[in-house]
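Novice: need a structure here:
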Amino acid sequence: MNFIHPRKGRIGLDEMIAAIYAFIEGDRSAQYKMVIGTDSQTSHRGTLFVTAIIVHRVGKGALFFYAKQRSRPILDLRYRIYKETEYSLACMDRLKEKGFVGASMELPVEIHLDVGRKGETRKLIQEVVGWVTAVGYTAKIKPDAYAASSVADRFTK
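Specialist: Purely as a prediction, here's the structure:
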């Protein structure tokens, strides 16, 4: 999986991790959290999934990357929301496989879900929030799910 940095372009997973470490080293006294969220856009040609990876230096800015994945058109809303959740969790798994989140760096992790109390997705909140919390992460929904509903959404257009 390749990631995209808004200014540097395409980079690999190892390069992204190195950039995150450098960002954190830039201010060791700051508080940080990692936020991952996925959004999707479906057209007759296919569904585009965009996963945003954000390292938030609380009160002092953020560093972000995103990854794109395409599939056949997915029209079923439940299935699409499940795929978005799956992609966010898979991204976190890839980071963990590389040893990124562990004893050397305890960053709080939030998974932002593109569901909210208004609209059709409200029926899915309990299911996807339950899934994310069952694997040990904090789940956020709209309007607090900015990684999915703002950052990732911006790159699905």
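
Novice: When you work out contacts or count neighbours from here on, use the C-alpha atoms and nothing else.
Specialist: Will do.

Novice: what helix or strand does the closest residue in space to residue 81 that isn't next to it in sequence sit in?
Specialist: Of all residues not flanking residue 81 in the chain, residue 114 sits nearest, at 7.3 Å (C-alpha to C-alpha, 6 or more residues apart in numbering). Counting by DSSP states H and E, no helix or strand carries residue 114.

Novice: Do I have it right that residue 114 meets residue 149?
Specialist: Yes. The criterion here is C-alpha atoms under 8 Å, and residue 114 meets it with residue 149 at 5.8 Å.

Novice: who touches both of the two?
Specialist: 39, 142 (C-alpha atoms under 8 Å, 6 or more residues apart in numbering).

Novice: residue contacts, the residue nearest to residue 81?
Specialist: Residue 114 neighbours (C-alpha under 8 Å, 6+ apart): 37, 38, 39, 81, 141, 142, 145, 148, 149.

Novice: And residue 116, by the same measure?
Specialist: 122, 125, 141, 142, 143.

Novice: Look at the fourth one and say how many residues are nearby.
Specialist: Think residue 142. 17 (other C-alpha atoms under 10 Å).

Novice: Check the secondary structure at the nearest residue to it once chain neighbours are set aside for me.
Specialist: In this structure, residue 142 finds its nearest non-sequential neighbour in residue 116, 4.7 Å apart by C-alpha to C-alpha, 6+ apart. Following DSSP: H, G, I helix; E, B strand; the rest coil, the label given to residue 116 is coil.

Novice: Proceed likewise with the subsequent sequence, for comparison:
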Amino acid sequence: MNFNDVTNEIINFVSKYPNSRYKLAIGSDSQVKVGYTVYISAIIIHRIGKGAKGFVTKKIVPREINNLREKIFIEASMTHKIASMFTLDFFEDVMDIIIPNIKKGADFKYEIHVDIGNNGETRKYIKEVAGYFAGLGFETKIKPEAYAASSYANKYTK
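Specialist: Have a look, this model is predicted:
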């Protein structure tokens, strides 16, 4: 699917149940293999409590990226690139569905999920990476709430 197909799928997903609460989450993860590094970026549209639909894109870097800071910042860069592809027209289309149904419980949130957390080596990058996305105006989640990166994208890096 191309990105336009993905946005159309998301709009169709939301329009089927316009009274629901939704979360659009974007995140990336990576895995070092012998001779290369796999990066997966994920887009998830989650109908809270009722299921989700996910999309992934894969990038292979033809070298082993063992520097954790470099790995994390490439993940963040990939996530930012995808997040910036969502246009104002896309959000207006989603809001055209959500706003008339707010009194019926409809809601829509947009989040960045970063594969860093308070446990482990990645904790030293929380302020820098989460701050970067927050400075751009994104609501940013870290592990364990960053399921688009730490669970969904991670599943496809194996």
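
Novice: Next, count neighbours for whatever residue of structure 2 lines up with residue 78 of structure 1.
Specialist: Counting by TM-score structural alignment, residue 78 of structure 1 corresponds to residue 69 in structure 2. The local packing of residue 69 of structure 2 (other C-alpha under 10 Å) involves 14 other residues.

Novice: so what corresponds to residue 23 of structure 1 in structure 2?
Specialist: Counting by TM-score structural alignment, residue 23 of structure 1 lines up with residue 13 in structure 2.

Novice: From residue 19 of structure 2, how far off is that match?
Specialist: 12 Å (C-alpha to C-alpha, to the nearest Å).

Novice: hey, where'd the strands end up in structure 1?
Specialist: 3-5, 9-11, 32-43, 46-57, 62-71, 109-112, 138-140 (DSSP state E).

Novice: Residue 132 of structure 1: which of those strands is closest?
Specialist: strand 138-140 (6.1 Å; C-alpha to C-alpha).

Novice: which other helices and strands contact that closest one?
Specialist: Secondary-structure packing of strand 138-140 of structure 1 (3 or more C-alpha pairs under 8 Å, 6 or more residues apart in numbering; DSSP states H and E): strand 109-112, helix 125-134.

Novice: The same query, at a cut-off of 6 Å, please.
Specialist: Where contact means 3 or more C-alpha pairs under 6 Å, 6 or more residues apart in numbering; DSSP states H and E, strand 138-140 of structure 1 is packed against strand 109-112.

Novice: Can you tell me the centre-most residue of structure 2?
Specialist: Geometric centre of structure 2, nearest residue: residue 26, 0.8 Å, by C-alpha atoms, centre = their mean.

Novice: mind checking how far the counterpart of that residue in structure 1 is from residue 44 of structure 1?
Specialist: Under the alignment (TM-score structural alignment), residue 26 of structure 2 maps onto residue 36 of structure 1. Distance, residue 36 of structure 1 to residue 44 of structure 1, by C-alpha to C-alpha: 27 Å.

Novice: what does residue 107 of structure 1 give?
Specialist: Counting by C-alpha to C-alpha, the gap from residue 107 of structure 1 to residue 44 of structure 1 is 39 Å.

Novice: Please say which of the two ends up with more neighbours.
Specialist: residue 107 (16 against 9).

Novice: Leaving out chain neighbours, which residue sits closest to the more buried one?
Specialist: Nearest residue to residue 107 of structure 1, sequence neighbours excluded (C-alpha to C-alpha, 6+ apart): residue 33, at 5.3 Å.
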